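[1] following is a predicted model, sequence given first.
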Amino acid sequence: MLSFRTTGFNGYAVKYSPFFDSRIACAASSNFGLVGNGRLYILNLTPQGIVAEKWFDTQDSLFDVTFSESNANQLAVASGDGSIKLFDATLNDFPIRQWREHTREVFSLSWNLVDKNIFASSSWDGNVKIWNPTAPQSLRTINIGSCTYSVAFQPSSPTVLSAVSSDGFMRVFDLRAPEPSAEIAKTRVSPGEVLTQDWNKYRPSVIATAGVDRSIRVWDLKMPSMCQTELVGHEYAVRRIAWSPHWQDVVLSASYDMSVRVWTDGSAQAGGAGPGTGRLLGVMDRHTEFCAGVDWCLFGGEGWAASTGWDEMVWVWDVGSTMGSR
């Protein structure tokens, strides 16, 4: 394992670059994000370990980060003051663009993998907004009506995105639909607040959700009213989940119980095993405080991932060695 200490700043999100296998971004906040500054780290994996290539300080906490899919050096961060800032790794000090339309904390960002000129944000103000990084204002606002913890574009679609929120619902939207909402599906996925979601990279209609009730649930939008698989084992709320880009059935989860867990939903098991056969494959327990972020490396050997948490640590580790025998 490799590690990096974000001294004085508690990690909230970590993301691998879609262009460089050695570059990782970490969004972090002082004082656990309750008050104070934020810091965006741009980290490099080197033969000598993880080193900070650059960092940018912000006046408020940072809760999420996403790399641009169209510019290898640009990345956006979600801030506690309601702003979204776009930084360029080749420049110093200041963001190259800033938007201030959300009225509460911005908690999630998602860059579109197909239409690489747009990204989405979600906020505690109950709104999802669509942005072009060159435009001074948002392109569209979708009102959710309750605190929206996560927004995510469907990986193979230029127009479909989903949002999960404090009311326990997952909503799916198609931007081709007319105003105001473009909602095409709405499913109650939890009795409590839903904090995180991720689309499966191989099965376009499959999405996983998780939150304060500690369970990870896998849904197929072809049958949106029925949970396909429920993965139970975390002791506290699940803060972040991420489907593998290498294995269609494997999902990572980061939890307030200080662990990162590796699961299979059972869809790839031999013998035709299907929904309901998910199980735990392994646990990474190096974090000593709430684990808030996790992401997969797209490159190299299958199974490398990064995680971050409130213990001021970023870990890079081999998920394959954690999974053991499948």
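    Looks like it came in fine.

[2] every contact and neighbour count from this point should use C-alpha atoms.
    Noted.

[3] pretty sure R279 sits against Q269.
    No: R279 is beyond contact range of Q269, at 11.0 Å (criterion: CA atoms under 8 Å).

[4] which of those two has more neighbours?
    R279 (18 against 14; other CA atoms under 10 Å).

[5] so where do the strands sit in the stretch 1-150 of the chain?
    2-5, 10-16, 23-29, 38-46, 49-58, 62-67, 74-79, 84-88, 97-99, 106-111, 119-123, 127-131, 140-143, 148-153 (DSSP state E, counting those that start in this stretch).

[6] grab the most central residue of the chain for me.
    R240 (6.1 Å; CA atoms, centre = their mean).

[7] next, the one to line up against it:
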Amino acid sequence: VTHASLPGDQTLRIWDAKAPRVPVVIPAHQAEILSCDWCKYDQNLLVTGAVDCSLKGWDLRNIRQPVFNLFGHTYAVRRVKFSPFHATVLVSCSYDFTVRIWDFSKVDPLLETVEHHTEFTCGLDLSLHHPGQVADCAWDETVKIYSPSSLVISA
């Protein structure tokens, strides 16, 4: 069993339950990492989101360079989540009041920007039961549940 942790020192640490005292340390960002998530389709792929406003994808088989870099947020990325229904799609929220939907396999990876909060967007998740449904929350004391057009699965 493998686990990931964010110790607050700009690194991503990968722990193997069989050797818990010897983590793999990835110098992932030039700023504090606030969130990470495992890809539901590839056990070796993780995404990190950081205070440097970027998201980076990491393949554990080669940790020297990120497999993708996503830029567009203008403040710290607070939460990142891979889609449970799309192998190359992820969603991020930021202190820039936005939620962004990305497809890291595309040349232009930003699919959609959702702006419906009046304060820092700080929480995010994707439904496991309703494909394309997102829930987010912000410091404006609201929770929004919605289905962005970029996540609609076509038949």
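    Looks like it arrived, so ask away. What you see is a predicted model, and the numbers here were worked out from it, not measured in a lab.

[8] coming back round to it: map the residue nearest to the centre of structure 1 onto structure 2.
    Under the alignment (TM-score structural alignment), R240 of structure 1 pairs with R79 of structure 2.

[9] quick one: that match from T98 of structure 2, how far?
    Computed as CA to CA, to the nearest Å, the R79 of structure 2 to T98 of structure 2 distance reads 11 Å.

[10] what do you get for L151 of structure 2?
    Taken as CA to CA, the span from L151 of structure 2 to T98 of structure 2 is 16 Å.

[11] more crowded one of the two?
    T98 (25 against 21).

[12] can you give me the strands for structure 2?
    For structure 2, strands defined by DSSP state E occupy the ranges 2-5, 12-16, 24-26, 33-38, 45-50, 54-59, 68-71, 77-82, 89-94, 99-103, 110-114, 121-126, 134-138, 143-146.

[13] give me the mean deviation of the second one from structure 1.
    Pointing back at strand 12-16 of structure 2 there. Here the mean offset of strand 12-16 of structure 2 against structure 1 after fitting is 0.5 Å, by mean CA distance after the TM-score superposition for structure 1.

[14] and the alignment partner in structure 2 of D265 of structure 1, how far is that from K144 of structure 2?
    Counting by TM-score structural alignment, D265 of structure 1 lines up with F104 in structure 2. Noted for F104 of structure 2: a distance of 25 Å to K144 of structure 2, by CA to CA.

[15] before we move on, what about V152 of structure 2?
    Using CA to CA, which is the criterion applied here, V152 of structure 2 is 17 Å from K144 of structure 2.

[16] same thing with R100 of structure 2?
    14 Å.

[17] between these two, which one's more packed in?
    Remark: of R100 of structure 2 and K144, R100 carries more neighbours, 19 against 12, as counted by other CA under 10 Å.

[18] burial count for W102 of structure 2?
    There are 23 residues near W102 of structure 2, going by other CA under 10 Å.

[19] one more: P191 of structure 1?
    P191 of structure 1 has 13 nearby residues by other CA under 10 Å.

[20] need the counterpart of it in structure 2.
    By TM-score structural alignment, P191 of structure 1 lines up with Q30.

[21] need the contact list for the closest residue to its match other than its chain neighbours.
    Excluding the flanking residues, the one nearest Q30 of structure 2 by CA to CA, 6 or more residues apart in numbering is Q10, at 6.1 Å. Applying CA atoms under 8 Å, 6 or more residues apart in numbering to Q10 of structure 2 gives the contacts P27, A28, H29, Q30, A31, E32, I33.

[22] which residue lines up with Q10 of structure 2 in structure 1?
    Using TM-score structural alignment, Q10 of structure 2 lines up with G168 in structure 1.

[23] with S54 of structure 2 instead?
    By TM-score structural alignment, S54 of structure 2 lines up with S215.
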